[in-house]
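K.L.:
Here is the input, now give the coordinates:
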Amino acid sequence: MAGLSALSFLGLPQFANAQDMKSKLKGNINHSVCRWCYRGKSLEELCEVAVDIGIKSIDLLDPEEWPVVQKYGLTCAMSNCVPLSLTDGFNNPDLHAQLLKDYEALIPKAADAGLERIICFSGNRHGLSDEEGLENCAVGLEPVVKLAQKYGITICMELLNSKVNHPDYQCDTTPWGAALCEKLGSEHFKLLYDIYHMQIMEGDIIATIRKYHQYIGHYHTGGVPGRNEIEDSQELYYPAIMEAIVATGFKGYVAQEFIPTRDNVFDSLRKSIAICDV
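P.N.:
From the prediction side, this is the model:
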């Protein structure tokens, strides 16, 4: 193995430079990247690198940041909700009126900006059963989703792990999220399937994607364990996962959401796109 990089040993593509990489992207995956993973870099810097690589979107931006990415010909495939809270969400009826007010303000702005998806969260259980949380989320989300449909927006609830990163979070399994999708019965409500989080909670990633793909509107990546680079330092084989996503007919976005550990954080990003471009 002397002289071989980890990527070449795994049979993963290598590119001499960003322009060469961009020209060789296959087009089967719409690539995005999450802004928060690059807090040490300006949004402008991230946009410049994204354009060089062939990434089409920057995920998880606030409304004042949308014009920055659009200036570079990019979109925001998954917008933040404003204000942002993972712990206080739609499973709390006391928050429904305020959440509706917030989304009533945000949804038209997103539509005017040409965006298509906005994130949402279940919130923490705080003693609620799965059944109670499901019913509360459905009641709170129903008017929001109806408004989203009117504007051509899809609301996506993120699946997060409650074992390591987000203790007590309610939407922590795919079957629970799928049940909420069924209860709402709208193509304008989907799941944000975070591969990192669901590997921790459930494993069986490819079979789960095949079974529940009709409920998934967006994907996030991340290495397990640690949420770092997605290459051979972690337990998931992302090329096979991406092949499974493509095989479902998915036409949305896959966003890189790992925390780079290298000094050159954008080198890690380039490699992750090469790995996922199947």
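K.L.:
alpha carbons only for contacts and neighbour counts from here, please
P.N.:
Noted.
K.L.:
Residue 205: neighbour count?
P.N.:
Residue 205: 16 surrounding residues under other CA atoms under 10 Å.
K.L.:
Next, the residue lying closest to it once chain neighbours are set aside: secondary structure please.
P.N.:
With sequence-adjacent residues excluded and distances taken as CA to CA, 6 or more residues apart in numbering, residue 205 is closest to residue 199, at 6.4 Å. Here residue 199 is recorded as helix under DSSP: H, G, I helix; E, B strand; the rest coil.
K.L.:
quick one: the helices in the stretch 151-278 of the chain?
P.N.:
Secondary structure of the stretch 151-278 of the chain (DSSP state H, counting those that start in this stretch): helices at 174-184, 195-201, 205-212, 238-247, 265-276.
K.L.:
Highest mean neighbour count out of these?
P.N.:
Of all the helices of the stretch 151-278 of the chain, helix 195-201 carries the top mean neighbour count, a mean of 22, counting by mean count of other CA atoms under 10 Å.
K.L.:
hang on, the earlier thing: using TSV, please lay out the helices of the stretch 151-278 of the chain together with distance to residue 158.
P.N.:
Shown next, in TSV, are the helices of the stretch 151-278 of the chain (distance: least, CA to CA, whole Å):
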stretch	distance to residue 158
helix 174-184	9
helix 195-201	10
helix 205-212	14
helix 238-247	17
helix 265-276	21
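K.L.:
and this one, so I can compare the two:
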Amino acid sequence: MMRISANLGFLFREHGLPDAIRAAKATGFDAVECHWPYEEDPAAIRAALAETGLAMLGLNTIRGHREGEVGLSALPGREADARAAIDQAIGYAQEIGCRNVHVMAGITDDAAAFDTFVGNLAHAARRAEEAGVDLLIEPLNRRDTPGYVLAHTDLAMTLIEAVGSDRLRIMFDCYHMQIMQGDLVSTIRALLPHIGHIQFAAVPDRTEPDAGEVDYGWLLPAIRDLGYEGWFGAEYRPERGDFAWLETFKARGI
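P.N.:
Below you'll find the model as predicted:
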């Protein structure tokens, strides 16, 4: 059976994060992940995780300090801000027992973006090694996030090779990658040793994953059959307000 995580950046938003964790457990999710939890008391999050027995799989570095920013780590001239955000995220992850930190790249067309991102990821890798957490980078589709530096898995692999750290892996979001690349099974097969987490949502609307052009009832077991042993993160914007898709997946043994 698949292990499915609730992304609390989108789900159970009517609750504060500790109660969202409890709601995810009551709904039948196997783990949780979040976006930007920094306003929450880490002790309250730890308590909710301990109470429910759920793992916190990931959190993001901050978007930035300026309107429209979507990460800092590939922005030339913003290295101090980027590294402060990385240190904040890794420190917070340690406090709550979170396994992964997603290092957000940002939006820029500066030719120095790649080298900047590599330098900041190298800093992140050193800090992650000290802290005992892992790092994720996530290609985002440019329909939703125009100008985002990292939009393709080829670039993600080039970054991983340039940094050269076992702590750094890809967060493969099937929603983003169906839009940007398609051919999901073949792509995941080729990248599998470098994938740290997989997410999913309906395409093209990013709603409940039992609709749209991707059949997750078939795809998630197919990914598991490739040898993927991690969680699948449900990162979608709820439209119906129910979790019938999760009940169906579990009833089918997915």
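K.L.:
just to revisit the earlier point, verify the stated contact: the residue nearest to residue 205 of structure 1 with residue 225.
P.N.:
No. With contact defined as CA atoms under 8 Å, residue 199 of structure 1 does not reach residue 225; the gap is 9.2 Å.
K.L.:
Overlap of the contact sets of those two?
P.N.:
Between them, residue 199 of structure 1 and residue 225 share no contacting residue under CA atoms under 8 Å, 6 or more residues apart in numbering.
K.L.:
Enumerate every residue touching the spatially most central residue of structure 1.
P.N.:
Of all residues in structure 1, the one closest to the mean position by CA atoms, centre = their mean is residue 220, 3.6 Å from it. By CA under 8 Å, 6+ apart, the residues touching residue 220 of structure 1 are 192-196, 254-257.
K.L.:
Which of those residues has the largest number of neighbours?
P.N.:
residue 255 (29 neighbours).
K.L.:
quick one: that residue from residue 180 of structure 1, how far?
P.N.:
Separation of residue 255 of structure 1 from residue 180 of structure 1 (CA to CA, to the nearest Å): 23 Å.
K.L.:
which residue in structure 2 lines up with residue 239 of structure 1?
P.N.:
Aligned counterpart of residue 239 of structure 1 in structure 2: residue 217 (TM-score structural alignment).
K.L.:
I'd guessed its match sits against residue 248; true?
P.N.:
No. Counting by CA under 8 Å, residue 217 of structure 2 does not reach residue 248; the two are 9.1 Å apart.
K.L.:
Okay, strands next: where are they in structure 2?
P.N.:
Using DSSP state E, the strands of structure 2 run over 4-7, 31-33, 58-60, 100-102, 134-137, 168-173, 195-200, 232-234.
K.L.:
What's the separation between the equivalent of residue 72 of structure 2 over in structure 1 and residue 144 of structure 1?
P.N.:
Aligned counterpart of residue 72 of structure 2 in structure 1: residue 89 (TM-score structural alignment). Distance of residue 89 of structure 1 to residue 144 of structure 1, given as CA to CA: 13 Å.
K.L.:
Then residue 271 of structure 1?
P.N.:
Remark: distance between residue 271 of structure 1 and residue 144 of structure 1 (CA to CA) = 38 Å.
K.L.:
cool, and residue 257 of structure 1?
P.N.:
Counting by CA to CA, the gap from residue 257 of structure 1 to residue 144 of structure 1 is 26 Å.
K.L.:
thought residue 180 of structure 1 was touching residue 136?
P.N.:
No. In this structure residue 180 of structure 1 lies outside contact range of residue 136 using CA under 8 Å: 10.1 Å.
K.L.:
hmm, back to that, and the residue nearest to residue 205 of structure 1? What does it align with in structure 2?
P.N.:
Alignment note (TM-score structural alignment): residue 199 of structure 1 maps to residue 178 of structure 2.
K.L.:
for structure 1, longest helix please?
P.N.:
Counting by DSSP state H, the longest helix found in structure 1 is helix 130-150.
K.L.:
angle of it against strand 154-158?
P.N.:
Angular relation of helix 130-150 of structure 1 and strand 154-158 on a 0 to 180 degree scale: 150 degrees, by axes from the mean of the first three to the mean of the last three CA atoms, to 10 degrees.
K.L.:
Between strand 189-194 and helix 130-150 of structure 1, find me the angle.
P.N.:
Orientation check (the same axes, to 10 degrees): helix 130-150 of structure 1 against strand 189-194 gives 110 degrees.
K.L.:
quick one: contacts of helix 130-150 of structure 1?
P.N.:
Under CA under 8 Å, 6+ apart, the answer for helix 130-150 of structure 1 is 90-93, 96, 100, 103-104, 107, 122, 125, 154-155, 170, 176, 179-180, 183-184, 186, 188-189.
K.L.:
how about 7 Å then?
P.N.:
Contacting residues not belonging to helix 130-150 of structure 1 are listed as 90-93, 96, 100, 103, 107, 122, 154-155, 180, 183-184, 188-189 [CA atoms under 7 Å, 6 or more residues apart in numbering].
K.L.:
what distance separates that helix from the middle of the whole chain?
P.N.:
20 Å (CA atoms, centre = their mean, to the nearest Å).
K.L.:
Pull out the buried residues from it.
P.N.:
Within helix 130-150 of structure 1, the residues that count as buried by 16 or more other CA atoms under 10 Å are 133-142, 144-149.
K.L.:
Closest to residue 34 of structure 1 out of these?
P.N.:
Of all the buried residues of helix 130-150 of structure 1, residue 34 of structure 1 sits closest to residue 148, with 22.7 Å by CA to CA.
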